[in-house]
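S.K.: okay, predicted coordinates and the sequence, questions at the end:
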Amino acid sequence: MPHSFRRRAQRALMSILGIVSVVAVAGCAVSTPGDTGPGGDAEDGPVIGLVIQNAQFFFQGIQDEIEALASAGGGQVIVTNINDDSAQLAQAMQTYAQRGVDVVLVPALSGDSDMTAVQSTVDAGIPVVCYNQCIGDASEDIVSAFIRSDGTSLGTTTGEAAAEYIESELGGTASIALLNCDIYVECQLRKAGFKEALEGLDVTYVADQEGFLADKAVGVAQDILTAHPDVDMIWAVNEGGTVGARSAIAASDNVGKTVVFGTDISPQITEFLTTDDGILLATTGQDTKAIAKAAYDAGLTAIGGEKSDPFDVLVPGVLFTPDRPE
């Protein structure tokens, strides 16, 4: 019996027995802590467990697109925001297994350390598709697909724009501070790509500090500006870091002296790009719709009992600059 029909039969039986209190055959759901509830009523389509890492624009875009795709296919999405917490990820995976969803789409946070949670869901007969991040070298043996931005090229694309600026405006020499999120593999790839694009230039890295949540990134960037008032550039690894770096410079005496090259795109970052203060000069954004569509399609393939081919799908990003904010 195909996996999707088997799981639907199991759900129907559990409903009849009065065991299921959260997801019934009619598609109703009761929210649990961190659970934003269903994104549509399940009819003939799949019931998808969607984990989002946090409330940043990228994950909001993923959620919106997955919900739209599922709704168009007569399906349902049950969303859990884990707030960058591996313990909440483990709880979400357990909850989805208990609910008997058809597939789980998840951004594993910390590589191998989240393998147990993902493995337990797969062992319960529910396929898992990773997006954005996965569980390390063993991922292909456990999950059905890995959909992500090409992390290295996200960094390289911004780095190439930064290299052009350094050559044309700074004579090939620059002091640079980095706001990282090195606890995540994806962020490591972005930073490596950025630094690779600057090889051959006379570059000095005066700071390399964690700063990927906007509130914290502002303070980290302010401290960097205090310690290194002559720093030419701050590169930020993600949306929060980009917002934080630009905000710190805008509130300092470094306007006109220190610029930002970032990663990710959002309405706020677009506003910063088009503000005539010359601080944020370029950012490379992820193609959220393409990632969500690929993850959704991989989920349908997994429900059918197959793994995606290719397993690892890399989605290129897009460079945004003040003269190309669209």
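M.R.: Okay, I see it. Numbers count the residues shown, from 1 in each chain.

S.K.: every contact and neighbour count from this point should use C-alpha atoms.
M.R.: Fine.

S.K.: in space, what's closest to residue 268 - neighbours in sequence excluded?
M.R.: Counting by Cα to Cα, 6 or more residues apart in numbering, residue 243 is the residue found nearest to residue 268 once chain neighbours are left out, at 7.8 Å.

S.K.: go on, residue 255?
M.R.: Distances taken as Cα to Cα, 6+ apart place residue 249 nearest to residue 255, at 6.0 Å, with adjacent residues excluded.

S.K.: strands of the stretch 101-250 of the chain, residue ranges please.
M.R.: Using DSSP state E, counting those that start in this stretch, the strands of the stretch 101-250 of the chain run over 103-106, 128-131, 145-149, 173-180, 202-210, 233-236.

S.K.: now do the same end-to-end measure for stretch 43-60.
M.R.: 24 Å (Cα to Cα, to the nearest Å).

S.K.: could you give me the buried positions within that stretch?
M.R.: For stretch 43-60, burial by neighbour count (16 or more other Cα atoms under 10 Å) applies to 45-53, 56-60.

S.K.: could you list which of those residues belong to strands?
M.R.: 47-52 (DSSP state E).

S.K.: and those residues as CSV, adding distance to residue 217?
M.R.: Formatted as CSV, these follow (distance: Cα to Cα, whole Å):
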residue, distance to residue 217
47, 37
48, 34
49, 31
50, 28
51, 24
52, 21
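
S.K.: what sits against the residue nearest to residue 268?
M.R.: Listed by Cα atoms under 8 Å, 6 or more residues apart in numbering, the contact set of residue 243 reads 214, 217-218, 268-269.

S.K.: buried members of the residues you listed into ChimeraX, please.
M.R.: Under the burial definition 16+ other Cα under 10 Å, those of these that qualify are selected in ChimeraX by:
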select :214,217,218,269
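
S.K.: mark which of the contacts of residue 243 are part of helices, please.
M.R.: 214, 217-218, 268-269 (DSSP state H).

S.K.: quick check: residue 51 touching residue 90?
M.R.: No. Look at residue 51 against residue 90 with Cα atoms under 8 Å: they stay out of range, at 10.6 Å.

S.K.: stretch 72-87: end-to-end distance?
M.R.: Span of stretch 72-87 from end to end, Cα to Cα: 32 Å.

S.K.: got another, please set it beside the one above:
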Amino acid sequence: MQRFGKVLALAVLLASGFASLHAQAKQPVIAGIVFQQDQYFRTVQIGLRDAAQAAGAQLLEGDSDNKLEKESQLIDTYIARGVDAIVIAPISAKGSVNALQRARAKGIKVVTYGTSVNGDLAQVSVVSSDRELGQSTGDATRQYLQSVLAPGAKAQIATVAFKSQVPEQSDARVGGFLEKAGPSVTVVAQQDAWLPEKAVAVVGDIITAHPGVQVIFAANEGGTVGAVQAVKNAGKAGKIVVFGIDGTEQTAKALLSRDNILQAVTAQQPYLLGKNALNAAVALIDAKPVDTKIVVPSRLLTRQNPKQVQDFLAEIKKY
């Protein structure tokens, strides 16, 4: 009887061990791909990591460096590794399709965030509405100009965006901005400049070519940061103001600066984008119901509400 008990105990132990190995084997493996390294995408990655840890998933991180060829290579690498899902900010709505089609053909779940692709390749799309981001900043610009311009007057404005990088997203932001700010502005220049160092040069040239420009609108974080620095470099603080998109530590600090250059930005919530995208991938893997489109709300931050900006700054420093 004692021997039988030992055998039974050993059987239970072995069963437990096999169950543990089975659970480990079933750990979902998810690839998370960004297309550049800035504070926005670094915060997205933190959201991905936290959600993966909470879900017991293995996260493989990749950066396509804004190159379609590298994005395709990364996706093929993850296909070969047999990942369960790919969570990606695609570089191009059209150009990213072929690689993701290969992933779907292998049964890999595809979740896009921030940007997406044509057709129904993305089983879930987690987004901030780019048009609404632009509209929010456009509203803030119109209200500001109404407070400083004579009735019926228009301000000369220049826009810096990222049309040659991600045209669909860039156009939606600029279009939404002009839709709301339009009645109070005359556009004198439209250029691309999505990285800070490039934006410093581009906005500097715009200021030289259009000495009457009064407002710079930047469609992303890099453009906003660079535009603020360009206005400083030109000695135009107090004469030219900047409005932008993307809430980061740098843009928040610029809103709190005494130079009075940056007036408002509409912030995405990249941590929630990453977290929601990873959770959607896990739900797909587990065959659980999930919305095909998840919209993460944006937040308008203005110089006129420093407490809100300070609260935002404290929040993002947690990440």
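M.R.: Here it is on my side, so go on. Computed from a predicted structure; not experimentally measured.

S.K.: about what we covered before: any idea what the residue nearest to residue 268 of structure 1 aligns with in structure 2?
M.R.: Aligned counterpart of residue 243 of structure 1 in structure 2: residue 225 (TM-score structural alignment).

S.K.: also residue 280 of structure 1?
M.R.: Counting by TM-score structural alignment, residue 280 of structure 1 lines up with residue 262 in structure 2.

S.K.: residues in contact with whichever residue in structure 1 pairs up with residue 174 of structure 2?
M.R.: Aligning on TM-score structural alignment places residue 174 of structure 2 opposite residue 191 in structure 1. Going by Cα under 8 Å, 6+ apart, residue 191 of structure 1 touches 152, 155, 180, 237.

S.K.: and residue 106 of structure 2, how far is that from residue 142 of structure 2?
M.R.: On the measure of Cα to Cα, residue 106 of structure 2 and residue 142 of structure 2 end up 49 Å apart.

S.K.: who has more neighbours out of those two?
M.R.: residue 142 (19 against 14; other Cα atoms under 10 Å).

S.K.: now the more buried one: closest residue in space, sequence neighbours ignored.
M.R.: Nearest residue to residue 142 of structure 2 in three dimensions, chain neighbours excluded: residue 181, at 5.0 Å (Cα to Cα, 6+ apart).

S.K.: and the buried residues of stretch 43-60 of structure 1 as TSV, adding distance to residue 36 of structure 1?
M.R.: Compiled in TSV, the buried residues of stretch 43-60 of structure 1 are given as follows (distance: Cα to Cα, whole Å):
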residue	distance to residue 36 of structure 1
45	20
46	18
47	15
48	13
49	11
50	10
51	10
52	10
53	13
56	15
57	16
58	17
59	13
60	12
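
S.K.: map residue 48 of structure 1 onto structure 2.
M.R.: Applying TM-score structural alignment, one finds that residue 48 of structure 1 aligns to residue 30 in structure 2.

S.K.: contacts only, for its match.
M.R.: Counted by Cα under 8 Å, 6+ apart, residue 30 of structure 2 has contacts 57-60, 83-87, 281.

S.K.: what about the aligned partner of residue 186 of structure 2 in structure 1, distance to residue 172 of structure 1?
M.R.: In structure 1, residue 186 of structure 2 lines up with residue 204, judged by TM-score structural alignment. Using Cα to Cα, one obtains 11 Å as the distance from residue 204 of structure 1 to residue 172 of structure 1.

S.K.: now the match of residue 280 of structure 1. Nearest residue, chain neighbours left out?
M.R.: residue 242 (4.6 Å).

S.K.: assign the one you found to helix, strand or coil.
M.R.: Classification of residue 242 of structure 2 by DSSP: H, G, I helix; E, B strand; the rest coil places it in strand.

S.K.: count of neighbours near the aligned residue in structure 1 for it?
M.R.: Alignment note: residue 242 of structure 2 maps to residue 260 in structure 1; criterion TM-score structural alignment. Using other Cα under 10 Å, residue 260 of structure 1 has 25 neighbouring residues.

S.K.: who has more neighbours out of residue 204 and residue 172 of structure 1?
M.R.: Remark: of residue 204 of structure 1 and residue 172, residue 172 carries more neighbours, 16 against 13, as counted by other Cα under 10 Å.

S.K.: which residues does the match of residue 186 of structure 2 contact?
M.R.: By Cα under 8 Å, 6+ apart, the contact set of residue 204 of structure 1 is 174-176.

S.K.: over to residue 142 of structure 1?
M.R.: 118-119, 122.

S.K.: turn those residues into TSV, including distance to residue 35 of structure 1 and neighbour count.
M.R.: Shown next, in TSV, are the contacts of residue 142 of structure 1 (distance: Cα to Cα, whole Å; neighbours: other Cα atoms under 10 Å):
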residue	distance to residue 35 of structure 1	neighbour count
118	18	28
119	21	19
122	21	19
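
S.K.: separation between the match of residue 174 of structure 2 and residue 57 of structure 1?
M.R.: Going from residue 191 of structure 1 to residue 57 of structure 1 by Cα to Cα gives 20 Å.

S.K.: to which residue of structure 2 is residue 127 of structure 1 aligned?
M.R.: For residue 127 of structure 1, the aligned residue in structure 2 is residue 109 (criterion: TM-score structural alignment).

S.K.: identify the residues contacting the closest residue to that match other than its chain neighbours.
M.R.: Spatial nearest neighbour of residue 109 of structure 2, chain neighbours left out: residue 85 (4.3 Å); criterion: Cα to Cα, 6+ apart. By Cα under 8 Å, 6+ apart, the residues touching residue 85 of structure 2 are 29-31, 108-111, 281, 285.

S.K.: need the residues you listed in CSV (columns: distance to residue 255 of structure 2).
M.R.: Output for the contacts of residue 85 of structure 2, formatted as CSV (distance: Cα to Cα, whole Å):
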residue, distance to residue 255 of structure 2
29, 40
30, 37
31, 35
108, 43
109, 40
110, 37
111, 34
281, 36
285, 42
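
S.K.: for structure 1, which helix is longest?
M.R.: Determined from DSSP H, the single longest helix within structure 1 is helix 151-169.

S.K.: for that one, packing partners?
M.R.: strand 173-180, helix 185-197, strand 259-263, strand 280-285 (3 or more Cα pairs under 8 Å, 6 or more residues apart in numbering; DSSP states H and E).
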